[in-house]
Each structure stands twice: as structure tokens, then as C-alpha cells.
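Q: Sharing a model that was predicted from the sequence below.
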Amino acid sequence: MTLFWVSTVVLTVVACFLIALPLKRKKTINDEQLRDELNKAFYKDRLSELQVEADEGLVDSQQELIADLKQSLLDDIPEDTHTKKDSISPMAVLIPSVALIVVMSYSLYAKFGAADKVSHWQEVSENLPELSKKLMSGQAEPLSDDEMRDLTLALRTRLHYQPDDSTGWLLLGRIALANRDVSTAIDAMENAYRLESDSADVRLGYAQSLMMSQDEMDQNNARRILTGLLQDDYVDLRVFSLLAFDAFERQDFPAAVRYWSIMREMIGPEDSRYEMLGRSIQSAQSRMGEAMDQSKSVRVTISLADQVQAPENSALIVSVHRADGSPMPVAAARYPLGSFPRTVVLDDNNSMMQGQKLSDLSELIVRARIDSDGNVSTKSGDWYGESQAVELGEPVELSINSQY
């Protein structure tokens, strides 16, 4: 802050110097001196002409002409030979001008310059380590709204000068997540992930921000990252919690029950969250039962063969067909790729053909395909699987193991 005020003083001094500079310069043109110089030059020039004319015999009374010339020179001199000096002293102009510059500069800054905000910004930047430590320590008393805003301001300032600070981007992303600022959270976490993609904390934060996005590709990317954390044996309740809530929202109730059950085993009955997880499991089981009872439905468990290589942004398409293998599906649904094995439930709400419901079928087959390009009409290179013919209401199991 001291540097800021020193810079304002320097700028003010420069402005005052620019005002004083013209007043300090002496007047380069003096009317009286100029007149005398011209008269002298004219007198000498005329004397030379008279001498030439006398030598040529053109004039008879040279001395009289010289006397007239001298008289005319005297007549040109004003009676008051003392030049009247300026009545205003340069200092009388300089001092008020300097005072006006100083007063106006600091007055206008005090009015419009937001000095209090600049001071607050400087204080917040200095308090960044303390605020960061409080956020990371996970204290029982969370940061207040003012502290969160201060921390965000300080982090943005630091990241402006240190854009390669992955920890700073991670902190900014967590603050944005807490404030439900999805755009800022994704941008900050993406920067942290770009700088430190091997960090489990960064990967988890990035996945968490992507889960809040409404874009299906972002959500698929989040599931891929979370699945990768599980494969790396990264044990963190937040990973299972994110996967569980995501599965519940996608109506993949068996997967939600599985993840919540793992969380219960991890925390034990002594934890206060144990009962809450039990209620979540009951809710998912109830919804799963409702899906099974809705005027006949099809419960499909899908697995992937070892040789299947699914692109990251692929989608899973599950369709129900007549038992005769008709290519036109009676019902179909599209899901994010997610993890396998997985279970999905299709019912009359997924019917595709007008005038015919899934519950009208007595026998059926189920097909599942991994759509790699987002276009359901193209199948070249996609992996797929097909079940045997089963009666409506029976559970279906199939493996995706073939390629178009």
C-alpha cells in the first residue's frame, strides 16, 4: 500500500513540475531591445548608403543627411524609456496552481477512486495464507460469507500473478462449488487438473465440478474420473457419495444401493451418517421396487467383455424388441456410459411405438449398444450385445461382446 501512495506523490510532483516549467522560463522576446537592435541596424545600413552616394557624387550635404538620420533615430525612442514590468509575479501563479492540483487530485480520488476498497484488497491479499489454512483445516465452524468473498478475491489476485499454482486453482474451485458457481468451479478445477492431473484430490475436485454441469459429456467425464479413482484404490467417501447420487438420479437404483452400502461399511454404525445412509438405501430400494411393479417392466443387468474398449464420451443404448428379433424397438432408453456391470429398468415410460406398450409383449429380447459418436443411426465400430428371448417380467442378463 505504501508503494501506491508513493506513486501518487510522484505523479502529483510531475504534474506540478509541468505547470511550473513555463513560468520559470524567461521571456525570450523583449520588445524594447528588439526595437533598439532594429534601429541600430537601420542606422548603420543608411550610413553605408550615404557614404556610397557621397562617393558617387549623388549627394551634396552628407552631414545634414546624417544629422537628419540621427534625429529620426532619436524620435523613435519613446519618452518613457522604462519598460513596465508585469504586475503578476510567477510565484503568484505557481503556488495556487500547485495547491489546486494537489487538492483536486486527492479529493477526486477520495470521491471516485475507491480508496477503501483498494485498502481492503491489500489487506485481504496479505491474509490469504490464514484464510486458506482455515478453509483446508475443515474446522467445525465454516468460513463466513464475507470470509469466502475475501478468500476468493485474494485467490484471484494470486492466480493472476501465479497462474501455475495448482493448489490455488483447487481452492478457488472448492469455494465456487460451495457457492454453487458451476462455471467458475469447472474452469478453476480444469486448470488445477491440467497442472496436476496425477493428484487424487485434484481429480476428485474436477469430477465433483463436472457432476454439477448440465452437459452430458461433462457428466460422462466425471464418471470416468471417479471410476479411475476407484480403480486406483483411492478410498474417499466423497467418491462413493458422488457415484451413488449420480446413479440415483439416473434411476440406476441397484448401483446407488451398492455405493451407499459400501459407504456404510466404511464409516460403521458409530458414525452419525450411518442412519442417513440407511434411509437413502431404503429410498433407492423402494424406488427400485416401484419400477419393477409398474405394469410390467424389464430389469436388465449388463456387463462388458474384456476386449471391449469404449471411448470416454460414449453412451449406453438399451432397447427392448419382440422375440422374433424385429429391428424396430418397442422401448428404448439412453444412459451415460458409467461403470459395469450395471442394472437398468425399462417400463412403459420408455415405449417407442405408438399404440404398443412394452407391457403388451409376452416375450422379448433386449439389445444393448455402446454408441461412440452420439448418432443413433450409425453403428459402425460400436460394441453391442443381445439377450436370449425371455418372458416379460423375468430378469435379463446380457454381455456386450460383439462389434459391428
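A: Done, it's in. Numbering: from 1, shown residues only.
Q: When you work out contacts or count neighbours from here on, use the C-alpha atoms and nothing else.
A: Will do.
Q: Name the helix or strand for Asn191, please.
A: helix 182-195 (DSSP states H and E).
Q: and that helix, what does it pack onto?
A: Counting by 3 or more C-alpha pairs under 8 Å, 6 or more residues apart in numbering; DSSP states H and E, the packing neighbours recorded for helix 182-195 are helix 166-178, helix 200-211.
Q: Now those helices in TSV, please, with extra columns for distance to Arg279.
A: Output for those, formatted as TSV (distance: least, C-alpha to C-alpha, whole Å):
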stretch	distance to Arg279
helix 166-178	25
helix 200-211	23
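Q: Now mean neighbour count and distance to Ala222 too, for these, in a markdown table please.
A: Formatted as a markdown table, these follow (neighbours: other C-alpha atoms under 10 Å; distance: least, C-alpha to C-alpha, whole Å):
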| stretch | mean neighbour count | distance to Ala222 |
| --- | --- | --- |
| helix 166-178 | 22 | 15 |
| helix 200-211 | 24 | 4 |
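Q: Would you mark the buried spots in the longest helix along the chain?
A: Criterion DSSP state H: the longest helix present in the chain is helix 31-55. Within helix 31-55, the residues scored as buried using 16 or more other C-alpha atoms under 10 Å are Asn39, Tyr43, Leu47, Leu50.
Q: and that helix, how far from the chain's centre?
A: 81 Å (C-alpha atoms, centre = their mean, to the nearest Å).
Q: same question, stretch 111-126
A: Offset of stretch 111-126 from its chain centre (C-alpha atoms, centre = their mean): 22 Å.
Q: Now do the strands in this structure.
A: For the chain, applying DSSP state E gives strands covering 298-304, 315-322, 331-336, 342-346, 363-371, 383-386, 390-391, 396-400, 402-403.
Q: hey, which of these is tucked in deepest?
A: Each of these was assessed for mean neighbour count using mean count of other C-alpha atoms under 10 Å. The highest is strand 363-371, with a mean of 24.
Q: now that strand, how far from the chain's geometric center?
A: 43 Å.
Q: And here is the other one:
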Amino acid sequence: MSWSEFYLIVSGLITFVLLIIAFPWLRQKNHAKQDSLSNTQIVKQRLAELDREVSEGLITEHDKRQAVDELKLALVDESAFETRQKGGAKLPIALGGVIAIAAGAIVYSQVNQMQRVTQASEAIDALPKLSQQLANGNANNLSQKDIANLALAIRQRLREEPDDDTGWMYFGRLMLSIGQEVQAIEAIDKAVSLSPNNTNNRITLAQALMTTGDVNNLERAQRVLLSLLGNNPENDNLALMTAVVSAQLGDLENTKRYFAQVESKLSPESDMTMRLRSRISELESQSLNAPDATKNSPSEKDDTSVANASATGFSVTISMSEDAKESAPKRGFLIVFAQDATSENKMPAAVLKMPIQGFPLTVQLTTDNAMMPQYTLASLSSAKITARLSLDGDVSVSEGEWEGTTLSPVVSGQISSLNVTVDKEL
């Protein structure tokens, strides 16, 4: 709806209301005028009858004069009553009009949402500049107000054009830049579904999936990247991304294959090169040690694996700060997970989830809680332990959740005791 249409509708409604208010008063005024004319005609007719009665000898002149005087008094009394009635109606009508206008103004000021309409208009005006800044990868320079305006403008644009894959992609990148992985993946998924042949959209989807550290998302990201590599096998960027996600998943074959494709083009001293080489060595060591276990009898193998699984990990005592006791979620899930403290790999090596209950609380986080058999606490030298109070049970961060973290070395074959205090709101 345009502003001209809005003003036209409002003007029509105001005119209609004024007509409703004025109609009873105008109708009453017309009735009063008609009544006044009718009374005057009756008086004239009665005077003519009195003259006729005198001429016929039915009444005397004295009786006629007395009757005429009575008619004049009645007419004067009726005129005075109408004057008082007219004078008394003006004040209620005027007062009612003032009250109606004041009430309308108050209600309009409360419900018109003009401030939000103005904010939406400003956000739409700023959309091209902010979108360009986001597209250039400068989302970190956006203020909170810029992010809010950009999200509002993009949503408004998507409401008008729900099939705009570029708009969904911008919205997904914006959510990704502020750590809202779930909303980001949903928006980017929408963009990919609208334009399935757009390679850039699918690459962005893989990047978003990789940031979550969730094993299901990592596996999906790997599938997306392998599909893209099938159409463009010489793309080194895709090969590097595939090597990274494969390393996170513990997929030694694909890690070595795609790292070999880009290794010569990376700096030997770069952090990426060193981490991939270290991860490949770690996976190769695990694969070499795996056959040794087959030399044992089946019963010996099972006993050894159980012993090793329960021997490495942590006994975590979780408590809450005073602020967390007041503001942290009282219902939901307690998620305790361990990540590699020496790398940027966000995938948890162990995860434990349970309903929120009384604190302090002690839980066991060991190799039994690994998400993947080839990536456990036993493969880490130092771990970052996080205890999070989650509303939805998802490892990814959501607003309103609380967490506490601590760092600890991992001692193979030992259960280490440590304390974690939930004291940070996310």
C-alpha cells in the first residue's frame, strides 16, 4: 500500500466518522424546524376558527380575546422551550467531539507503529550500502544497529520477494556473521533450493555447515563439497575445504587426497598446513594401531577397548555463579562437551547431554562419550571443557543460554578431576 492510498483511506474514514456524529444533530434540527412550522399553522387555523365562531354567535368577543391570549402564551412558552433545548445541545455535542478527537489521537499514537515504520524505511534506504559491506566480508565492522537495520530490511525485501535467492543468501551470511548458525543454514538452504545451480550458494552452505562443528553438518558439508569437486576437480579452494572437513571427520583417505592437491600451493609454515599435516599423522597413527588389537582374542579385545574407553577422561564438577542461579534456564538440557584446545577444530571429542537438575553436579566425560570412534578424548593432548545450559539441547549457541569453560591437559589412562563454573551468558 502506498502512502497516497493510506492518506486517502484515512481521510475517508475521518469524513465517515464526522458524518455519523453530525447526522443525529442535523436530523433533530430539521425535526424541530418542521415542528415549529406545524405549530404556527395550527395557531393560524385556530384564530380563523375563533373568528368564525364569533360571527356565528357561538362565543362572545370576550371569550375570543381570552382564547387568543391563551394561544399567544402557549406559543411563547413553546418558543422558549425550543430555545433552551437548542442551547443545551451545543455543549454536549462539542464536548463529545473533543473527547472523540482526543481519544482517537491517543489510540493512534499508541498503535500507529510510526517509529517502527520510520525505522523500516531507514533500513531499506541503507540496504544497498550495508549489503555491499556484507558482501565484501566486512561484517565485523557493522554495529549492532547496522545489523538490526540490515536484518529488518532484508526480511522486508524477502516478504515482498520470497523467491529472491540473493536476499536469502545475504540474510544467511548476516546470521552467520553474528553466530546464529541455525538461522544461517536455514536461510542459505532456502537460497540453494531456489537456485540449485548457483555454485557460490552451495559453497557458502558448506562453509556454514562447517562452522557448527556438528558431525551431521560436517558430513553434509563434505557431501556438498565432493559434489562440487565432481564438476570442478581442479578447484583448489574446494579441495582445501574438503581436506579440512575430512580431517575434522577423521576421514584419512579424503584428507590425504585433497591435501596433496593443494599442499604445494600452501606455505609450509602456514597454520593450515601444519594443522593438516598433524591431523594426517594422527589419523595414520590411529589406523596403524588399530590392527594390533586384532591380535588379541575377541574377549581380550573387548576388555581392552572398554578399559581404555573408561580410563581416559574427566570427572567434571559443575557449579553455578550467583548471576547464573538467578538468570540461567531452569529447564532444558545440560550439555558437557570437550574440544581440542590446541587447534581451531570445533568438533567435540566427547559430548554428554542430560536434563537440567540441581547444582553442584558431578558427571563423567570420557572416551565413552565420543561422537566418532576415531576422534575421542584419547586423541587430544589438551582439552577445552564446556558446560552449557541449553534451552533446545543443541550444541550450537542460542540466545539466553549460559555456559562455563575450563582448560585441562588430557592424561591418557587417567580420569582427571576438574571444576567448571557456569558464569557466562551467551
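A: Nice, thanks for sending it over. Bear in mind that the values here come from a model prediction, so they are computed numbers and not experimental data.
Q: Would you pull the TM-score for this pair?
A: After superposition, the two chains reach a TM-score (TM-score structural alignment, normalised by the length of the first structure) of 0.53; 285 aligned residues with a C-alpha RMSD of 5.0 Å.
Q: on that earlier part again, nearest to Val239 of the first structure, of the helices and strands packed on helix 182-195 of the first structure?
A: Closest approach to Val239 of the first structure among those (C-alpha to C-alpha): helix 200-211, 7.2 Å.
Q: The closest one vs the second structure, average offset?
A: Superposing on the second structure places helix 200-211 of the first structure at an average distance of 2.7 Å from its equivalents, by mean C-alpha distance after the TM-score superposition for the first structure.
Q: so how far is Leu151 of the first structure from Leu135 of the first structure?
A: Distance, Leu135 of the first structure to Leu151 of the first structure, by C-alpha to C-alpha, to the nearest Å: 9 Å.
Q: Counting neighbours, go ahead and name the busier of these two.
A: Leu151 (25 against 19; other C-alpha atoms under 10 Å).
Q: okay, the strands of the first structure in TSV with distance to Ala176 of the first structure next?
A: Formatted as TSV, the strands of the first structure follow (distance: least, C-alpha to C-alpha, whole Å):
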stretch	distance to Ala176 of the first structure
strand 298-304	37
strand 315-322	29
strand 331-336	25
strand 342-346	32
strand 363-371	33
strand 383-386	39
strand 390-391	50
strand 396-400	39
strand 402-403	43
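Q: between the ones you listed, which one is nearest to Ser119 of the first structure?
A: Nearest to Ser119 of the first structure, of all those, is strand 331-336, at 49.5 Å by C-alpha to C-alpha.
Q: packing partners for that closest one?
A: Helices and strands touching strand 331-336 of the first structure, as assessed by 3+ C-alpha pairs under 8 Å, 6+ apart, comprise helix 216-231, strand 315-322, strand 342-346.
Q: Let me have these in JSON lines, adding distance to Asn30 of the first structure as columns.
A: Listed next are those as JSON lines, based on distance: least, C-alpha to C-alpha, whole Å:
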{"stretch": "helix 216-231", "distance to Asn30 of the first structure": "82"}
{"stretch": "strand 315-322", "distance to Asn30 of the first structure": "92"}
{"stretch": "strand 342-346", "distance to Asn30 of the first structure": "102"}
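Q: so which of the ones you listed comes closest to Asp371 of the first structure?
A: Closest among those, using C-alpha to C-alpha: strand 315-322, at 5.1 Å.
Q: any idea how far that closest one is from the chain center?
A: Here strand 315-322 of the first structure is found 40 Å from its chain centre; the criterion is C-alpha atoms, centre = their mean.
Q: That strand to strand 342-346, inter-axis angle?
A: 50 degrees (axes from the mean of the first three to the mean of the last three C-alpha atoms, to 10 degrees).
Q: Strand 315-322 of the first structure vs strand 331-336, what angle?
A: Note on geometry: by the same axes, to 10 degrees, strand 315-322 of the first structure and strand 331-336 are set 170 degrees apart in direction.
Q: Check which helices and strands strand 315-322 of the first structure sits against.
A: strand 331-336, strand 363-371.
Q: JSON lines for these, including distance to Arg25 of the first structure?
A: Converted to JSON lines, those look like this (distance: least, C-alpha to C-alpha, whole Å):
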{"stretch": "strand 331-336", "distance to Arg25 of the first structure": "81"}
{"stretch": "strand 363-371", "distance to Arg25 of the first structure": "84"}
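Q: for these, which one sits closest to Gln285 of the first structure?
A: For Gln285 of the first structure, the closest of those is strand 331-336, at 20.0 Å, according to C-alpha to C-alpha.
Q: sorry, back to before: and the helix holding Asn191 of the first structure, which stretch of the second structure?
A: Aligned using TM-score structural alignment, helix 182-195 of the first structure spans residues 181-194 in the second structure.
Q: first to last residue in stretch 249-268 of the second structure, what's the distance?
A: This stretch, stretch 249-268 of the second structure, spans 23 Å end to end (C-alpha to C-alpha).
Q: Please read the previous query as pertaining to stretch 56-66 of the second structure.
A: Per C-alpha to C-alpha, the first residue of stretch 56-66 of the second structure is 18 Å away from its last.
Q: any idea how far it is from the chain center?
A: In terms of C-alpha atoms, centre = their mean, the centre of stretch 56-66 of the second structure is set 94 Å apart from its chain centre.
Q: what about Leu218 of the second structure, how many neighbours?
A: 23.
Q: Against Lys265 of the second structure, how distant is it?
A: Counting by C-alpha to C-alpha - Leu218 of the second structure and Lys265 of the second structure are separated by 25 Å.
Q: What of Met354 of the second structure?
A: Counting by C-alpha to C-alpha, the gap from Met354 of the second structure to Lys265 of the second structure is 46 Å.
Q: Over to Gly12 of the second structure?
A: 71 Å.
Q: circling back: in terms of neighbours, single out the busier of Met354 and Lys265 of the second structure.
A: Neighbours were tallied for Met354 of the second structure and for Lys265 using other C-alpha under 10 Å; the higher tally belongs to Met354 (12 against 9).
Q: how about the more buried one, what does it touch?
A: For Met354 of the second structure, the contact set (C-alpha atoms under 8 Å, 6 or more residues apart in numbering) comprises Phe333, Leu334, Ile335.
Q: To which residue of the first structure is it aligned?
A: Using TM-score structural alignment, Met354 of the second structure sits opposite a gap in the first structure.
Q: Wasn't Met354 of the second structure part of a helix?
A: No - counting by DSSP: H, G, I helix; E, B strand; the rest coil, Met354 of the second structure is not found in a helix; it is strand.
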